[in-house]
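1. this one's structure only:
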């Protein structure tokens, strides 16, 4: 039951007021808290309309406008929400004291009402303080019953505003902590993605996509300097088709370009109307951040994060976090590029070593074969050598030449493999195993393939073949005096039972090791290992 107040207005029951105040602080989401405040104000005071405008301290206006009591159809008729720079709302932003009017239309400060706004008479405005600063203003209009707002209404709204300030302050702290956490996690993901071998174009897209999601932007755009002194969009991430964003340029001489090339961040409230923005796509966007991607004094490019036209402006916290993210991403791009260059350098050094080894091997074999042919020719000319021996010597020479050609082909195949990719073919995996064994053996094993190994050998058989190859190479490493290892993979072999199969033969010139030296050929002479399997 309510009791009459001195003004004749029903007094609000204390339990109801307390329940409302407790409910205002029950949500840690800022926007949900704002909506709860305006809904509670309508319920407690009997106002028809309520709104809470968030103050932008940078320009003494309003950045957000949360309303209650206004149907969607009425809200749609309003061309734009009040900006708080003029009229009664502007006065409340500047004066920061409660304001109560019986008829706002008679106040000389009443102006700047946007088209489509419903007519209003009674008015009550109270500032909302959060952690000692004016966060926004709570507005109430049109007291139901036609009367003005009372002293008690003002007291209730001031209590509600005080409680709302505490709740909003807590919600802002929580939201700020969550924002920091999300941006830190995003920066870590970008670093991980870039340092795992991502290509340059993919690296830029990774940065643009991650930043767009974190900033809740309409697009994430990467611009890079052009030879003529301008900047060009080289990467664009949008929820939909980026359309003609990629390839758009900022011409030299633009005011915003001077700041970007100088490594300074640029913050734009409305890209469509800001005179510094000269790109042909600026009319699509509103609030924007353009952040330099700079590391080690070198400007890699610019990260642009535009929001849609009429979208929520970026807060100081969002600007700070995005700037830090851009610096972190630029450093990650530089480190990833340096890592990729080191990997390529290692590949080129290894290829130089392979070329030297191949040169020595080919020259030695060709020289030995040439000497053997020259000796055979001279002896045959003097009729000192029987014809069968001549044919045998020529056969050995042909075999040596074929083996040399096979070595050259195998090495060329290995050099054609993409350095960044692990081999997936049977041939490539065999070459990788022999290359690894060379680090222990010293000499690089010679490898010869017969038949279409990659086509004929299925994966299960290939896995067993590689296991046998590893065992054989390990046994060769344990033997002493090994100076030469040969690996022969024949995919056209015929097994003893007549079936088609694959045969692996590993030969070496080492001597068996001491006791305990195991391996597939521990009981033999330690020079040949043979493994075969049907296909």
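-> Yep, it's here. As the structure is a computational prediction, the values presented were derived from the model and not from experiment.
2. going forward, measure contacts and count neighbours with C-alpha atoms only.
-> Fine.
3. Please enumerate the helices of this protein.
-> Ranges of helices within the chain are 14-24, 30-45, 72-77, 87-95, 151-194, 200-215, 255-261, 316-381, 387-415, 426-441, 453-456, 459-478, based on DSSP state H.
4. Columns mean neighbour count and distance to residue 502 on top of the ones you listed, output as a markdown table?
-> Formatted as a markdown table, those follow (neighbours: other Cα atoms under 10 Å; distance: least, Cα to Cα, whole Å):
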| stretch | mean neighbour count | distance to residue 502 |
| --- | --- | --- |
| helix 14-24 | 15 | 77 |
| helix 30-45 | 21 | 69 |
| helix 72-77 | 12 | 76 |
| helix 87-95 | 19 | 86 |
| helix 151-194 | 19 | 41 |
| helix 200-215 | 20 | 41 |
| helix 255-261 | 18 | 62 |
| helix 316-381 | 16 | 27 |
| helix 387-415 | 15 | 18 |
| helix 426-441 | 18 | 12 |
| helix 453-456 | 15 | 9 |
| helix 459-478 | 19 | 9 |
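5. Need the ones you listed in CSV (columns: distance to residue 226).
-> Putting the helices of the chain into CSV (distance: least, Cα to Cα, whole Å) gives the following:
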stretch, distance to residue 226
helix 14-24, 53
helix 30-45, 42
helix 72-77, 44
helix 87-95, 45
helix 151-194, 24
helix 200-215, 16
helix 255-261, 11
helix 316-381, 18
helix 387-415, 35
helix 426-441, 41
helix 453-456, 46
helix 459-478, 49
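6. Next up, a structure to set beside the first:
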């Protein structure tokens, strides 16, 4: 009995122990939750790793693009797949939104159309675009989506900067190639004038990516306003510009010419005052104008423009356009130098011909004429004397014809000062006279009439002195050129003991030159000896 009583408590303890082991629910529940959380965390880690791998692939895809526009377009495509948006786009920033003072982009938010993300794409402090993501395929954008979009935008900004460097290097290479080709053409002399300028304009258009390029030169017609006239106008395919002159005063191109500094204007910034373009159509947006700097002065302006909506010209564009402008200036100076050289060759040849005719033919004819006049003085037969006189007159007409041909050739580079032209005419006639005539001027230093009639005055002095030489009896001669309030007088006198001849071969030419200006011409004997030839035109 005792044994059975002693056995009771152990059974109770065993039952009690069994009762304690039958309640393991709370620890088991905590373990299940922990295992579930571990699974969830592992799934999140795996998901995050997958999205990070997707981000790396997206970064590689964006970085592989070599153009700014391609980078922005590829960014929108990969952002849509990476973040799970139904619509994705990158809007280029307008010029007014660029720079450190631009307003910040809107934050992520929810609209009536669904969730949206707006993330800026920047290159340093410059806003180049904004990434727009609309309507998440997962029900709404999360903070993780925003972080991924921001990381992708940073990569896009770096890719845009690299694309710009690549584009700049590529265009510099094109510029060097085009510059070398232009230099070879200029040095070879195969292109001159407008042809060389057209080559420069086309190269500027292709390298700078412009739609219209014009080369302008300053011009002023009389007392009218100063203008910039279009020398060359080229355009891209499908663009048909109509050229026109541009006022130099109060225009952007005029300021570039006067200040000799380049100007770049963004699309939509050019105001009406500055908007005088060297073409009436088409309308343009961004504009670039650089001066053509010559060795001593600004020779013109090179103007390049893009159609509305296209990007603004960069500093690299300005630098390259300035290089092409310098080559255009070189082409202009080379063309002018070659033209001057050609003129010098022609004038030298003319002077040689004139000198040969003057020193050989004219002097021989004068000798023949003077000899015939000596024979005529000893003839008593009127018929024979008449034939000899007719021969003398024919010789005089031949001399006059040669003189009209020779002296324009010899004086093709006559000095601008009318007094120097008169002195040159006296020197030329003195070689035939055998002595140097006296020359006096009065009122011609500041006179305007003698400048307008410089060619006529020099021709009159030359013809009158040659008439003195034709007579062959004078030992001295004097020339007076007087300008006063009434008009201009040319007086040529000599000491011919027989006075003027009845036959005055140069009289017709002198009268014609005087009557053309409303004047007159006379010849008369002087006292006690000599002849005076008067040529006068009134002041108008």
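-> Looks like it arrived, so ask away. Keep in mind that this is a model prediction, so the values were computed, not measured.
7. Indicate which one of the helices of structure 1 is closest to residue 490 of structure 1.
-> helix 453-456 (7.6 Å; Cα to Cα).
8. Over which residues of structure 2 does that closest one lie when aligned?
-> Per TM-score structural alignment, helix 453-456 of structure 1 has no counterpart in structure 2.
9. how far does that helix sit from the chain's center?
-> With Cα atoms, centre = their mean, to the nearest Å as the basis, helix 453-456 of structure 1 stands 38 Å off its chain's centre.
10. Then stretch 69-77 of structure 2?
-> 37 Å.
11. Mean deviation, it versus structure 1?
-> In the superposition against structure 1, stretch 69-77 of structure 2 averages 1.7 Å from its aligned positions (mean Cα distance after the TM-score superposition for structure 1).
12. returning to what we had before: wait, which of the helices of structure 1 is closest to residue 66 of structure 1?
-> The nearest among these, by Cα to Cα, is helix 30-45 at 6.4 Å.
13. How about the contacts made by the residue nearest the centre of structure 1?
-> The geometric centre of structure 1, computed from its C-alpha atoms, lies nearest to residue 206 (Cα atoms, centre = their mean), at 3.2 Å. With contact set as Cα atoms under 8 Å, 6 or more residues apart in numbering, residue 206 of structure 1 has these partners: 190, 193.
14. What lines up with it in structure 2?
-> With TM-score structural alignment as the criterion, residue 206 of structure 1 matches residue 199.
15. Also residue 37 of structure 1?
-> Using TM-score structural alignment, residue 37 of structure 1 pairs with residue 75 in structure 2.
16. Now do the same contact list for the residue lying closest to that match once chain neighbours are set aside.
-> Nearest-residue entry for residue 75 of structure 2: residue 62, 5.9 Å, with adjacent residues in sequence omitted and distances by Cα to Cα, 6 or more residues apart in numbering. By Cα under 8 Å, 6+ apart, the residues touching residue 62 of structure 2 are 71, 74, 75, 78, 155, 156, 159.
17. counterpart of residue 62 of structure 2 in structure 1?
-> Aligning on TM-score structural alignment places residue 62 of structure 2 opposite residue 24 in structure 1.
18. do the same with residue 28 of structure 2
-> Checking with TM-score structural alignment, residue 28 of structure 2 has no match.
19. Residue 28 of structure 2: neighbouring residues, count only.
-> Neighbour count of residue 28 of structure 2, defined by other Cα atoms under 10 Å: 11.
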